[in-house]
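Visitor: Quick check, what structure comes out for this input:
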Amino acid sequence: MSGSEVAQQHRLFFALRPTPAGVQAIVAARQQVCERLGLKGRPVAAERLHVTLHWLADHDEFPQALCDAASAAATNLVAEPFDVRFDQVGSIGGARDPGPLVLTGGENLAALRRFQRALGDEMKAAGIGHYARSHFKPHVSLLYPGVYVAREAIEPLEWRVDELLLIDSHVGKSVHEVLGRWPLLQRQGALAW
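Guide: Next up, the predicted model:
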C-alpha cells in the first residue's frame, strides 16, 4: 500500500434513526440552541442523525462474519414500535473533554433502554455478546462545538421508532451505509369471535 492509500475502515453499529419529521425538529432545535448560545462547530449531517445502540468496533477489512452474526441477532429480536422523547441538550462529556453537543433525556427513554438491552441479549445469543454495551447513555449527537455546554431542558422532541438499522460508517468519508433494516412489528391482538 502506498503512502497515499489509506485502508478503508469500517465502523459497524446498531442504530435508530429519527423519522423525517423528527430530523426536521432536531435540526431546528439545534439551530435554536446554537443561535441562543453562540455555538459554532461541525454539525452532524441531517441524514446521519441517529442513536447508537451497540458499537461493533472499527475494522480495517469488512467483517463479514460479524455482520452475519449481527444480522442473526437483529432477525431474532422481537420488538414492537415504541416512542422516544428527548427533552434535554448539553455536552455528553465534562468540562475537560466535552465531546459533542447531544440530545438526551431521562425517564422518557425507558422503552429505548429496554430495547437496547433486549438487542444486547440477542447479540449474546448470536455469539457477539462482547460487543453489547452494558452502560448506555441514549443520545443523538448534534454538533461538535469544542466547548462544554451545561445540560438544559428543551421542548421535547419525539418520534416513533419502527425499525432497527445495522450501519457501516466509512470512517473518514462521512458515509453511513445501511447494511440491514429490521422492522419492529406491532403484535396483533387475539381475534374475538
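Visitor: alpha carbons only for contacts and neighbour counts from here, please
Guide: Noted.
Visitor: And the residue nearest to the spatial centre of the chain, how far from residue 25?
Guide: Closest residue to the average C-alpha location of the chain: residue 51 at 1.8 Å, with C-alpha atoms, centre = their mean. When C-alpha to C-alpha, to the nearest Å is applied, the distance between residue 51 and residue 25 equals 15 Å.
Visitor: Would you enumerate the residues in contact with the closest residue to residue 90 other than its chain neighbours?
Guide: Nearest-residue entry for residue 90: residue 151, 4.0 Å, with adjacent residues in sequence omitted and distances by C-alpha to C-alpha, 6 or more residues apart in numbering. Applying C-alpha atoms under 8 Å, 6 or more residues apart in numbering to residue 151 gives the contacts 88-91.
Visitor: Please give the structure of this sequence too, so both can be compared:
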Amino acid sequence: MNSRRPPSRVIQPDLLGGDPGVAQVHRLFFALLPDEATRSRIEKAATDAAAAQSLRVRMIRPARYHATLHFLGDHPSLREDIVSAAAAAADRVYAHPFELVLDGASGFHGREPPCVLRCTQTPPALQALWQDLRDALLRAGLGGHLSCSFTPHVTYAYSRGAVPQPVPLAPLHWRVEGFSLLHSVVGGGDYQTLKTWRFPPA
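Guide: So this is what the prediction gives:
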C-alpha cells in the first residue's frame, strides 16, 4: 500500500494581492452619503478627533464616509432580488432635505473599536426617514437584518486597541438631500452606489 499523502493543492494569490480561495462577501445597505465639501469637513473633524482622543488608529478614506440607515445583510453574491425589492421599497419613501449636525466623537466596542462622529440630537426628519424606510422594507419582506434602534454616526477610523472616549467637536453642519442604496465587497475597494433617491425641495 502506498501510504504517501497526495500533494496538497496550492492556491496562488491573484496579482492584486487577494486570495482567490476565500469567498467574497457582498454587503448591501442604505446610507446617507456626504457631498465632496462635506467629506472634506468630515476629514478635518476626524483628524481633530483622532488627535484629541490620543489613540493609534487606522483612518478610513474619505470616499468611504457614510451614515448607515439600514443594513440588508452579507451575501455570497450580489443579490439582485434583494436590490430590486429594496429599491421598490425606497421608492415609496417621501422626505425633504434636512440638516444633520455632527458635534462629537466617540466609539463602539469591537475587535478594532470603530471611531465615529455623532450628533447630540438626532434631527426629527432623519428619525422619520429611518422609520419610514424601515416600515417600507418590512412590508417588502426584507426585515431579516433590520435593527430596532438607530444611532446616527459616521465611522472615520478603527482604533488599534482602546475604545475611543467621547470628546466634543465644533459643530459640523451636513445638508442631507437624499439617500442611497450601496453595495460593497467586504475587504474590497470603494462602495458601489446602486441607486440614489433625491429629496424634493422643502
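Visitor: Could you get me the TM-score between them?
Guide: Remark: TM-score between the superposed chains equals 0.87 [TM-score structural alignment, normalised by the length of the first structure]; 184 aligned residues with a C-alpha RMSD of 1.9 Å.
Visitor: re earlier: now check the residue nearest to residue 90 of the first structure against the second structure: what is it aligned to?
Guide: Under the alignment (TM-score structural alignment), residue 151 of the first structure maps onto residue 166 of the second structure.
Visitor: swap in residue 99 of the first structure?
Guide: Using TM-score structural alignment, residue 99 of the first structure lines up with residue 113 in the second structure.
Visitor: Tell me the secondary structure at residue 109 of the second structure.
Guide: Under DSSP: H, G, I helix; E, B strand; the rest coil, residue 109 of the second structure falls in the coil class.
Visitor: Give me the neighbour count for it.
Guide: For residue 109 of the second structure, the number of neighbouring residues by other C-alpha atoms under 10 Å comes to 13.
Visitor: Report the separation between the residue nearest to it when sequence neighbours are not counted and residue 152 of the second structure.
Guide: Distances taken as C-alpha to C-alpha, 6+ apart place residue 163 nearest to residue 109 of the second structure, at 6.1 Å, with adjacent residues excluded. With distances defined as C-alpha to C-alpha, the gap from residue 163 of the second structure to residue 152 of the second structure amounts to 18 Å.
Visitor: now residue 199 of the second structure
Guide: 19 Å.
Visitor: Of those two, which one has the most company?
Guide: Between residue 199 of the second structure and residue 152, counted using other C-alpha under 10 Å, the more crowded position is residue 152 (22 against 16).
Visitor: What does that one correspond to in the first structure?
Guide: Per TM-score structural alignment, residue 152 of the second structure is aligned with residue 138.
Visitor: Do I have it right that that match meets residue 54?
Guide: No: contact between residue 138 of the first structure and residue 54 fails when scored by C-alpha atoms under 8 Å: they sit 10.7 Å apart.
Visitor: Mean deviation, the host helix or strand of residue 31 of the second structure versus the first structure?
Guide: Element membership for residue 31 of the second structure, per DSSP states H and E: strand 26-32. Compared with the first structure after fitting, strand 26-32 of the second structure deviates on average by 0.4 Å (mean C-alpha distance after the TM-score superposition for the first structure).
Visitor: in the first structure, what residues pair with that strand?
Guide: Structural correspondence for strand 26-32 of the second structure: residues 10-16 of the first structure, per TM-score structural alignment.
Visitor: Now the residue mapped onto residue 198 of the second structure from the first structure: closest residue in space, sequence neighbours ignored.
Guide: Residue-level alignment of residue 198 of the second structure against the first structure, with TM-score structural alignment as criterion, gives residue 183. Taking C-alpha to C-alpha, 6+ apart as the measure, residue 183 of the first structure lies nearest to residue 163, with 4.2 Å between them; neighbours along the chain are not counted.
Visitor: Residue 116 of the second structure too?
Guide: Counting by C-alpha to C-alpha, 6+ apart, residue 155 is the residue found nearest to residue 116 of the second structure once chain neighbours are left out, at 4.2 Å.
Visitor: Look at residue 74 of the second structure and tell me its secondary structure.
Guide: Using three-state DSSP, the three-state assignment for residue 74 of the second structure comes out as strand.
Visitor: could you pull out the strands for the second structure?
Guide: 26-32, 57-59, 67-75, 98-107, 114-118, 153-159, 167-176, 178-185, 192-198 (DSSP state E).
Visitor: Let me see the contact set for the aligned partner of residue 121 of the first structure in the second structure.
Guide: For residue 121 of the first structure, the equivalent position in the second structure is taken to be residue 135, counting by TM-score structural alignment. By C-alpha under 8 Å, 6+ apart, the contact list for residue 135 of the second structure is empty.
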